[in-house]
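A.B. asks: Pasting the sequence and the predicted coordinates here, then a few questions.
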Amino acid sequence: MPAADIAATPGALAAFFQLHDAGRVPALLPIRYHRMQADALAFFRGSAPLYYARFGAAPALAGGPVGWLCGDAHIENFGSYRGDNRLVYFDLNDFDEAVLGPLSWDVGRLLVSVRLAAAHFGLPPAAQQTHAETLLAAYAAALATGKAYLLERATAWGLVRQLLHNVQQRRPRELLAGRASRHGGWHFRAHKSAALRPLPPAEALAVLRAVESWRLAQPQPPCGPLLDVAGRIAGVGSLGVPRYALLAKSRHAGKLPRLLDLKLALPAAPAPFCPVPQPAWPTEAARVVAAQGYLQAVCPALLQPLELGGRPFVLRALQPVADKLDFSNFTQDAAGFEAALPDFGHLLAWAHLRAAGHRGAAGPDALQAFGQGVGAWRAAVLGFAAQAQAVVAADYAAFALACQEGVLPTAAR
C-alpha cells in the first residue's frame, strides 16, 4: 500500500494493520496493539512496514553507500546476550527486517527513535535534536575509522554495563524459573507465564517432530531430545507471528534443560522499497541468519534456519526480552540515556563495517569515506528525522484512537 493511500486517520491506520497482520495468531493481536498504544516509541517499534511505506522513497535517505542493514534500527533493538562462544555481548540483536540498501535508511530510522525516546523522557525539541546530533556524530566517527570494534564488558558503563552484568550473572536455573517446572518431568508452565501460551496438541506435536527431526540430522546435535514446546509471546513488531519456546534436554547428564526460540521469518518490511536488487535466498530464514552473521559481532548460540511445515523459521538459543533495552521499564534517568547514545552510534557503524563487501554491499573504503564526509548528508538525515518524528506522532495518535474506538482490538498482558 503506497504512502499516498494511507491517511493518518483511525480508519486508514486500522485498515493498514489489519491487512499487514493477516495471518498472525489472532489471539495475540490484541496484546500487540495494546503494547503499541503505550506511547509513540512503542508504536514506532511495532510499525516498521508503515514506516517504510511512508519513507521508503525519502530523498534525504537515498544517498550514500549501499550496505547490509538491520532494517529495523531503533533504540530498543540493542541488547545483551550470550554468544555461541558463551561470552556476553551487547549489540544490535534483531535482524528480521535485514536487507541490502542505503546505509542512511538505518541511520535515519535510528535517529527517529532517538528523538522519540527523548520525547518519552519529556525532553523538549531542542534536546531531542541535540541527542540526534550526538548519536549521528558517534556513528560517523566510528565509520570514519574503517574498522569494526566490539563494545567490551570491561569498559562499558551505565545502562549497557547493567544489561551485560545481568546476562553474565544469570544462571540457567534463573532462566528456567517461571517458565518451566520439573515436577512430573520437565515441562513448560505456559498457563502461568505471561510470556508463554499453551498450544493446540496437533500444533505442538508438529513443532516437536520437526525440530527433533532437525536435531537428529545434525552430525553433533547441540542439545538432547525435546521435552516440551509452548507458544512464545515476546516483542511488539513481530508479536503474533508464529513463534515457539522449546525445552530440550542438555547433552550432558545431570545438567539443566536448554531453552530455544523458534520464530517464523517473514519478508523484510523494507524490501519492496529497496533501490537495489536483493540477493536470492533459499528462504527468508536464510536471509535473516546470513545478515545477522554479517552484522553482529558474535551471533547467539544455535542460530540457523529451519523449515517447519514448509515454512522458514529461525532457530536460536532463547534470549529473554528483559535483556533488551525497554524504555517503558527504564530505571535510569534521561542523563543515563544520553550517556549511552555514543554507544548506539558506534554499534550501528561497526555493524555496517562488518558487513562491508558481502553480497553486493559497498566495501570498507566507501563506508570510511562516507563517515569522513562532512557534506550535506548529515544535515539531510537530521532534518529527515525531525520531520519523520512528526509524522510518526500523527500516525500514533490516529492508531491510539482506532484502538480506543474499538476498531482495533486491544487487551492488556
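C.D. replies: Perfect, thanks for sending it.
A.B. asks: all contacts plus neighbour counts: C-alpha atoms, from now on.
C.D. replies: Fine.
A.B. asks: Return the residues in contact with the residue nearest to Arg109 when sequence neighbours are not counted.
C.D. replies: Nearest non-adjacent residue to Arg109, counting by CA to CA, 6 or more residues apart in numbering: Ala73, 5.9 Å away. Taking CA atoms under 8 Å, 6 or more residues apart in numbering, we find Ala73 in contact with Asp106, Val107, Arg109, Leu110.
A.B. asks: for Lys249, same thing?
C.D. replies: Cys223, Gly224, Pro225, Leu226, Leu227, Leu256, Pro257, Arg258.
A.B. asks: Centre-most residue in this structure?
C.D. replies: Nearest residue to the geometric centre of the chain (CA atoms, centre = their mean): Asp94, 3.0 Å.
A.B. asks: surely that residue meets Ile75?
C.D. replies: No. The pair Asp94 and Ile75 fails to qualify as a contact (CA atoms under 8 Å) at a distance of 11.4 Å.
A.B. asks: And the strand or helix carrying Ala394, what does it pack against?
C.D. replies: Under the criterion DSSP states H and E, the helix or strand holding Ala394 is helix 376-404. Helix 376-404 sits against helix 10-20, helix 40-45, helix 103-120, helix 125-145, with contacts defined as 3 or more CA pairs under 8 Å, 6 or more residues apart in numbering; DSSP states H and E.
A.B. asks: For it, buried residues please.
C.D. replies: 377-378, 380-382, 384-386, 388-389, 392-393, 395-403 (16 or more other CA atoms under 10 Å).
A.B. asks: Stretch 269-282 too?
C.D. replies: Buried-residue list, stretch 269-282, by 16+ other CA under 10 Å: Ala269, Pro270, Ala271, Cys274.
A.B. asks: this is the comparison structure:
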Amino acid sequence: MAVVARSTVVKKASSKNFPAPDQRAPLLAELRRHKMARTAYDYVRGGARRFYAWLDSQPPGALPDGPPVWICGDCHLGNLGPVADAAGHVAVQIRDLDQCVIGNPVHDLLRLGLSLATAARSADLPGVITSCMAEALIDGYQQAFDDTRSNETKRAQRPAVVQVAMKRALHQSWRKLGRQTIDGAAPYIPLGKRFWPLSEEEAQAVRSLFAPQSDLAMAEVLGPATTGDAKIEVLDAAFWVKGCSSLGRRRYAVLLDIDRECSAGGPPCLVDIKEAATAAAPAHAGAPMPRDNAKRVAEGARHVTPRLGDRMRAARLNGAAVVIRQLMPQDLKFDADRLTEADAVKAAHFLALVIGQAHAQQMDASTRKAWLGDLQASWPKSIKAPSWLWRSMVELTVANEAEYLEHCRRYAVDRRGDQVR
C-alpha cells in the first residue's frame, strides 16, 4: 500500500491570518462558549460533565441500576441520526460515541429525556408535551426489551423529524457532501471559519498515519475494497473546527484518493481524525474497558453502533489518542429546530426505541427480560411514566435553564469587557 502526499496538505494561507497550533485553544474555547450561549438546547449539547455531576448528587437507589452494557454516554438529540454502513445501507442509530463506557443504561435514557425536554422548551412547545414525551420515552425504551412487542417494533413509524433526515440521507451523494462539508467538489479543503491550515509537523503526522509502514489497517478503516496493495494518496488535510463539547481537542479532516479513483473523476474519501479524551460518563466498577481512550471509543462503537464502529479505528497522532473514521454521505444529525408539537411525542418514542435496541442487542434473552421486569416494577400502572424519570427530567431541565442563563450572563459581561478594553 503506497502513500503519496500533495503539496496542498500544508497551505500558505496568506489571505487570512490563521492561528498557529499553540494559539488555537483560547479561540476554540471562546467559540465553544459562543455556541453554548445560543440556546438552552445548545447548552445541553456541551454539558455532559454537568449532567453527570447532577447524577452523582443523587442518593443511592434514586434511579434504576441496569445491567452494565456499553452506553453512548452523551445521548442527546444531536448524537442520533441516520448512519450508513460500509455498503451505504442507512438506519437511525447513535452517531457519536466520544463518551461511551460500560455503564448504567438508564443514563442514556435520562440524557435523551433532558435533550428532548430542552428542545421542546426551545421550540416553545407547551409543558404538557414534555409530560407526554416522558411517557413515550419509557414506553419506547421498554419496547426494545419486550419480545411480545416485536411486531409492533417492526411497524414503528418514523416521526417527521426522522423522515426528513432519512430522506436527506438516502438522497445524499458524495458531490453533495462535498458542497456541504468541504464547500466544493474539487479534491481540496478551502480554508476559512471551519478549516484551518496545518503546521508542517501536523501534516507530516497525518501523512504518516496513511503510510505503508503504519500500524493502522487502512483496509479496515476505508472499506473492504481497500486491499493491502491499494495506493492511497493524501490529497489534502486541515484542522477541523467542528462540534461543541469536543471543541478544543485536536480534530482533522483528510481527503484521500484510493487507487486514483478521484483522479479518474470519482469522489474522494473523507476521513475524520478526532482526539479522544477521558469520558465524563461513569463506568461500571470493574468494567473490562480499554484504558486507551481511542480504543475505548472504537470498541464501544462496535457494540453500540456496529455499522459505525466498523468504520472506526484507534491510532496515535503526535502522542495523542485519536479515532479515525471514514465519513459517509448519509451520516447526518437530526435538526432540533424541526421538532413540532405534533411530532415531539412520536420522536421521543422512536428515539428511545433506538437507544433501547442499542442496549438490548448487547444482552441475552434472560438479561433483557430481567431488565424489563425491573423497569416495569419501579412504578405503578396507574401512571404512564415512572416518577424517577419525570422527576429527573424536571430537575435536570430546571438546573440546565439556570446554568444556561448564568452562562449567558457571564458571556455577555466578558464580551462587554473586551469591547471596553
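C.D. replies: That came through, no problem. All values derive from a computational prediction rather than experimental measurement.
A.B. asks: coming back round to it: doesn't the residue nearest to Arg109 of the first structure fall inside a helix?
C.D. replies: No. Counting by DSSP: H, G, I helix; E, B strand; the rest coil, Ala73 of the first structure is located in no helix; its state is coil.
A.B. asks: From Val112 of the first structure, how far off is Gln389 of the first structure?
C.D. replies: According to CA to CA, to the nearest Å, Gln389 of the first structure stands 6 Å off from Val112 of the first structure.
A.B. asks: which residues in the stretch 251-400 of the second structure form strands?
C.D. replies: 251-258, 269-275, 312-317, 320-326 (DSSP state E, counting those that start in this stretch).
A.B. asks: Between those, which one is closest to Asp56 of the second structure.
C.D. replies: strand 269-275 (26.2 Å; CA to CA).
A.B. asks: Trace Ala140 of the first structure over to the second structure, please.
C.D. replies: Mapped onto the second structure by TM-score structural alignment, Ala140 of the first structure lines up with Gln142.
A.B. asks: Tell me, how many residues neighbour that match?
C.D. replies: Other residues near Gln142 of the second structure come to 23 when the count uses other CA atoms under 10 Å.
A.B. asks: Could you do Arg38 of the second structure as well?
C.D. replies: 12.
A.B. asks: ditto for Ala62 of the second structure
C.D. replies: Ala62 of the second structure: 12 surrounding residues under other CA under 10 Å.
A.B. asks: Show me what Asp326 of the first structure lines up with in the second structure.
C.D. replies: Asp326 of the first structure maps onto Asp335 in the second structure, by TM-score structural alignment.
A.B. asks: so who does its match touch?
C.D. replies: Shown in contact with Asp335 of the second structure (CA under 8 Å, 6+ apart): Gly78, Val161.
A.B. asks: Also Gly81 of the second structure?
C.D. replies: Residues near Gly81 of the second structure by CA under 8 Å, 6+ apart: Ala91, Val92, Gln93, Ile94, Arg95, Val162, Ala165, Asp331, Leu332, Lys333, Phe334.
A.B. asks: equivalent range in the first structure for the helix or strand harbouring it?
C.D. replies: With secondary structure defined by DSSP H and E, Gly81 of the second structure is part of strand 80-84. Using TM-score structural alignment, the residues of the first structure aligned to strand 80-84 of the second structure are 78-82.
A.B. asks: Please tell me how far the matching stretch is from the chain's geometric centre.
C.D. replies: Here stretch 78-82 of the first structure is found 11 Å from its chain centre; the criterion is CA atoms, centre = their mean, to the nearest Å.
A.B. asks: cool, stretch 238-246 of the second structure as well?
C.D. replies: Worked out by CA atoms, centre = their mean, stretch 238-246 of the second structure lies 12 Å from the chain centre.
A.B. asks: Identify all contacting residues around it.
C.D. replies: By CA under 8 Å, 6+ apart, stretch 238-246 of the second structure touches 9-10, 28, 32, 35-36, 45-48, 189, 191, 193-198, 247, 250-254.
A.B. asks: Quick check: ChimeraX command selecting the buried ones in those.
C.D. replies: Buried subset of those, written as a ChimeraX selection, criterion 16+ other CA under 10 Å:
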select :9,10,28,32,35,36,45,46,47,48,189,191,195,196,197,198,247,250,251,252,253,254
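A.B. asks: if we can go back for a sec, kindly reformat the contacts of Ala73 of the first structure as JSON lines containing neighbour count and distance to Asp333 of the first structure.
C.D. replies: Output for the contacts of Ala73 of the first structure, formatted as JSON lines (neighbours: other CA atoms under 10 Å; distance: CA to CA, whole Å):
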{"residue": "Asp106", "neighbour count": "23", "distance to Asp333 of the first structure": "26"}
{"residue": "Val107", "neighbour count": "26", "distance to Asp333 of the first structure": "24"}
{"residue": "Arg109", "neighbour count": "26", "distance to Asp333 of the first structure": "23"}
{"residue": "Leu110", "neighbour count": "26", "distance to Asp333 of the first structure": "20"}
